[in-house]
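> what follows is a predicted protein model with its sequence.
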Amino acid sequence: MSNWNKWLLSIAGSIIAVAGVGYIYRYWLRRRKIGVISKLIVYPVKSCRGIEVDEALCTPYGLAHSALRDRQFMVADTESGEFISARTYPSIVLVRCSLDSDANCLLLDAPNMTQLQIDLTSPRLGQKTTGTVFSSSAEAFDCGTEASDWFTKYLKCRATLLFFEPLMCDRKVEPTVGQAYNRQSRPKEDNAVTMFSDGYPYLICNDKSVGQVNTDIGSEVVTWRNFRPNILVSDTKRAYDEDEWRALEVNDIKFFCEKPCGRCRLPNVNPSTGVVNPRAEPYNTLRKTRMLRNYDEKSPMFGVNLILDSNDGIIRVGDSLFSS
């Protein structure tokens, strides 16, 4: 080989090496640690109290833990199938959910009510019906007369309990309104699904942002429970860091940040008492501080809606969270 060819090979090798170092450096800058998972919460029944868990399985439909999946059950109007939530029946937040793993039962408890037990193998034997969340409808199973009577008595309205079966139908997430916010490629459509959430399978919140809301209000009015996240992150640099997140990674599990979460008045309900805040907080303060420009002028934003952008996998409290 001539000296000329050797020189060319040497130059080419140097260019490749520099490019490789540059790629690694850019990847390192992009993939930076942004916090630690401090809580994981599964809400088996929409609007009812969540269950804190140490680890959970991430699926396209949301978090799962043991036999429970996030918002697989929903309380609905007996006639219309329209969802019933704490927006109109705030005492529903006092319904406590737990799992009897030996009996494979979901246990529901509420003030002045006997315990309701839902056999997790029986909902699929119920009558097929339709459940509606805002303008989005999906086929579901009715959990039967006992559950209907229990919620009707507790909420003092005609109510029934519905069960979402992924094998029976898919419920797509809200239309891609988040593309103005996140211009990266959205995950494959197979992962853009949810059960009975308002619109997306995951909600992540930053605990420093919760603290900032209280600072803005001027008193300790809210906790993370008011905002009902699935994933709570601590050890972030500052409040509202999440506004800059576009893609997240935990271990080998990846999430796409679809959009900021528009907030209604539901966080005004005290999750410990079921009483609506008389000063309409934190909603009024969020209206002053969290109306993000060029996005949604109707609703204040708090937290970020996520979609799974990888295969299923386990995440745990204490896991580090990276931007990617």
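Now that the structure is in, tell me what you want to look at.

> from here on, contacts and neighbour counts on C-alpha atoms
Fine.

> first vs last residue of stretch 63-82, how far apart are they?
One end of stretch 63-82 to the other measures 23 Å (Cα to Cα, to the nearest Å).

> can you point out the buried residues in that stretch?
Within stretch 63-82, the residues scored as buried using 16 or more other Cα atoms under 10 Å are 63-65, 68-78, 81-82.

> tell me the helix or strand right after the longest helix seen in the chain.
Longest helix in the chain by number of residues (criterion: DSSP state H): helix 3-30. Per DSSP states H and E, the first helix or strand lying C-terminal to helix 3-30 is strand 33-42.

> how far off centre is that next one?
12 Å (Cα atoms, centre = their mean, to the nearest Å).

> got another, please set it beside the one above:
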Amino acid sequence: MPQPFTPVLHALRVHPVKSVGGFTADSAVVEPWGLAGDRRWVLIDESGTAVTQREAPRLALARAEPLRDGGLVLYAPGLEPLEVAGPGTGGAGTAAPRGGRRTGGPRLNGSRTAVPETGVGVHLAEAERPADADDVVVNIFGTEVDASLADARASDWFSRHLGVEVRLAHMGEPASARPVDPAHARPGDTVTFADSHPLLVVTVSSFDALNSLIAQGDHADEGPLPMDRFRPNLVVAGTAPWAEDEWRRITVGEVGFRVAKPCGRCVITTTDQRTAGRGKEPLRTLARHRRIDGKLVFGQKLVPENTGTVQVGDVVRVFTD
């Protein structure tokens, strides 16, 4: 009997800087700790604590795209684009923006309310840091990670954008970097500066179903919400709504992923990524319809089982046991 759905990879999204706008790609390299180039950079305050859209919603208005050397081009309203030199860590490279190029110039297209479940209070060493880089310890949700500070111009650029002093830091090869929350991982699983796990997957059908529920609620004027509210890495089409609740493992092309846990959502999802304003949705609707184990959930956290390349259009195989 033919299956009623044929899941496929519908979209790929890479966010080079944590909590900053990213880019859509046609393909991406999967590393043990996530998509190549995803959330390897983070902003920190004067104490070394990671700064996110939870406390700095204006980060939504900035955007980062990759350069061939591992650096970035930064964009934000009212500021000139800025190129940030790569840290020289090597590796497999990053995805290129869809329709754009990883080149040497900006020619490319285009207070905390929840604490992610990392909670592993350890101090970790970073590999392959450039010898001339300034070291810094980043505190991200209870874990301390060694990182390298970017050029001061990048920190000044973000400080002007936010109106508060911040610094931009980079994580080298994360092979021995942040451990994934052991309650939802296996020994040796690591993650970059993502909240808790290497990747996040959502489905088009669940996204559409959520927007339909929002349209029936008290804050229908806030919808429909765009996908970028949820900052996924992988977007899968061709499934039934909420089918991902039953997933235990998936493969995308030749790359396998363990489904670790549902993604608990926070105030960032209420932040308009084009204005930085905040509303009630989708948290109000998730609270009514998608409360699991006390958390408001949308999407699933993933851990790669092997490395490889995934691309839009790849067949997604789903395993539920």
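Looks like it arrived, so ask away. From a predicted model like this one, the values you see are computed outputs, not experimental measurements.

> overlay the chains and give the TM-score.
The TM-score (TM-score structural alignment, normalised by the length of the second structure) is 0.80; 272 aligned residues with a Cα RMSD of 2.2 Å.

> max pairwise distance over the buried residues of stretch 63-82 of the first structure: which two?
Largest separation among those by Cα to Cα: His65 and Thr78, giving 28.5 Å.

> ok, which stretches of the stretch 151-300 of the first structure are helices?
Ranges of helices in the stretch 151-300 of the first structure, per DSSP state H, counting those that start in this stretch, are 207-217, 283-289.

> surely Leu116 of the first structure meets Ala147?
Yes - here Leu116 of the first structure reaches Ala147: they are 7.2 Å apart, a contact under Cα atoms under 8 Å.

> neighbour count: the two, which is higher?
Ala147 (20 against 17; other Cα atoms under 10 Å).

> just say helix, strand or coil for the alignment partner in the second structure of the more buried one.
In the second structure, the residue equivalent to Ala147 of the first structure is Ala154, according to TM-score structural alignment. Following DSSP: H, G, I helix; E, B strand; the rest coil, the label given to Ala154 of the second structure is helix.

> residues contacting Ala154 of the second structure?
Residues near Ala154 of the second structure by Cα atoms under 8 Å, 6 or more residues apart in numbering: Leu82, Val84, Arg167, Leu168.

> out of those, what pair is the most spread apart?
Leu82 and Arg167 (14.7 Å).

> any idea how far Gly37 of the second structure is from Phe23 of the second structure?
Distance, Gly37 of the second structure to Phe23 of the second structure, by Cα to Cα: 11 Å.

> now do the shared contacts for the two.
In contact with both Gly37 of the second structure and Phe23: Val14, His15, using Cα under 8 Å, 6+ apart.

> how deep is the aligned residue in the first structure for Gln53 of the second structure tucked in, by neighbour count?
Matched to the first structure by TM-score structural alignment, Gln53 of the second structure sits across from Ala86. Ala86 of the first structure: 21 surrounding residues under other Cα under 10 Å.

> any idea how far Ala86 of the first structure is from Ala76 of the first structure?
Ala86 of the first structure sits at a distance of 12 Å from Ala76 of the first structure (criterion: Cα to Cα).

> just His65 of the first structure next, same as before
According to Cα to Cα, His65 of the first structure and Ala76 of the first structure sit 24 Å apart.

> and Ile84 of the first structure, by the same measure?
5 Å.

> can you check Thr236 of the first structure too?
Distance, Thr236 of the first structure to Ala76 of the first structure, by Cα to Cα: 38 Å.

> repeat for Ala159 of the first structure
For Ala159 of the first structure, the distance to Ala76 of the first structure - Cα to Cα - is 6 Å.

> Leu35 of the second structure reaches Leu12, doesn't it?
No - contact criterion Cα under 8 Å: Leu35 of the second structure and Leu12 do not qualify, at 9.5 Å.

> among the helices of the stretch 151-300 of the first structure, which is the most enclosed?
Stretch with highest mean neighbour count among the helices of the stretch 151-300 of the first structure: helix 207-217 (a mean of 18; mean count of other Cα atoms under 10 Å).

> so it corresponds to what in the second structure?
By TM-score structural alignment, helix 207-217 of the first structure lines up with residues 204-214 in the second structure.

> residues making contact with the matching stretch?
With Cα under 8 Å, 6+ apart, stretch 204-214 of the second structure has contacts from 220, 223-225, 227, 235-242, 281-282, 285.

> switch the cut-off to 7 Å
Stretch 204-214 of the second structure is contacted from outside by Ala220, Gly223, Pro224, Leu225, Val235, Val236, Ala237, Thr239, Ala240, Pro241, Trp242, Thr285, using Cα atoms under 7 Å, 6 or more residues apart in numbering.

> leaving out chain neighbours, which residue sits closest to the first one?
Yep, that's Ala220 of the second structure we're talking about. Ile214 (5.5 Å; Cα to Cα, 6 or more residues apart in numbering).

> what segments of the stretch 151-300 of the first structure are strands?
If DSSP state E, counting those that start in this stretch is used as the criterion, the strands of the stretch 151-300 of the first structure fall at 159-163, 202-206, 231-234, 247-250, 253-262.

> which residues in the second structure does the fourth one align to?
By that I understand strand 247-250 of the first structure. Under TM-score structural alignment, the match for strand 247-250 of the first structure is residues 249-252.

> how about residues contacting the matching stretch?
Against stretch 249-252 of the second structure from outside (Cα under 7 Å, 6+ apart): Gly256, Phe257, Arg258, Val259, Val310, Asp314, Val315, Val316, Arg317, Val318, Phe319, Thr320.

> so what's the second one up against?
Put plainly, it is Phe257 of the second structure. Counted by Cα under 7 Å, 6+ apart, Phe257 of the second structure has contacts Arg249, Ile250, Thr251, Leu302, Val303, Pro304, Glu305.

> what count of nearby residues applies to Ser101 of the first structure?
Counted with other Cα under 10 Å, Ser101 of the first structure comes out at 12.

> show me what contacts it?
Applying Cα under 7 Å, 6+ apart, no residues qualify as near Ser101 of the first structure.

> how near is it to Leu107 of the first structure?
From Ser101 of the first structure over to Leu107 of the first structure the distance is 10 Å, taken as Cα to Cα.

> now Ser219 of the first structure
Between Ser219 of the first structure and Leu107 of the first structure the distance is 35 Å, computed by Cα to Cα.
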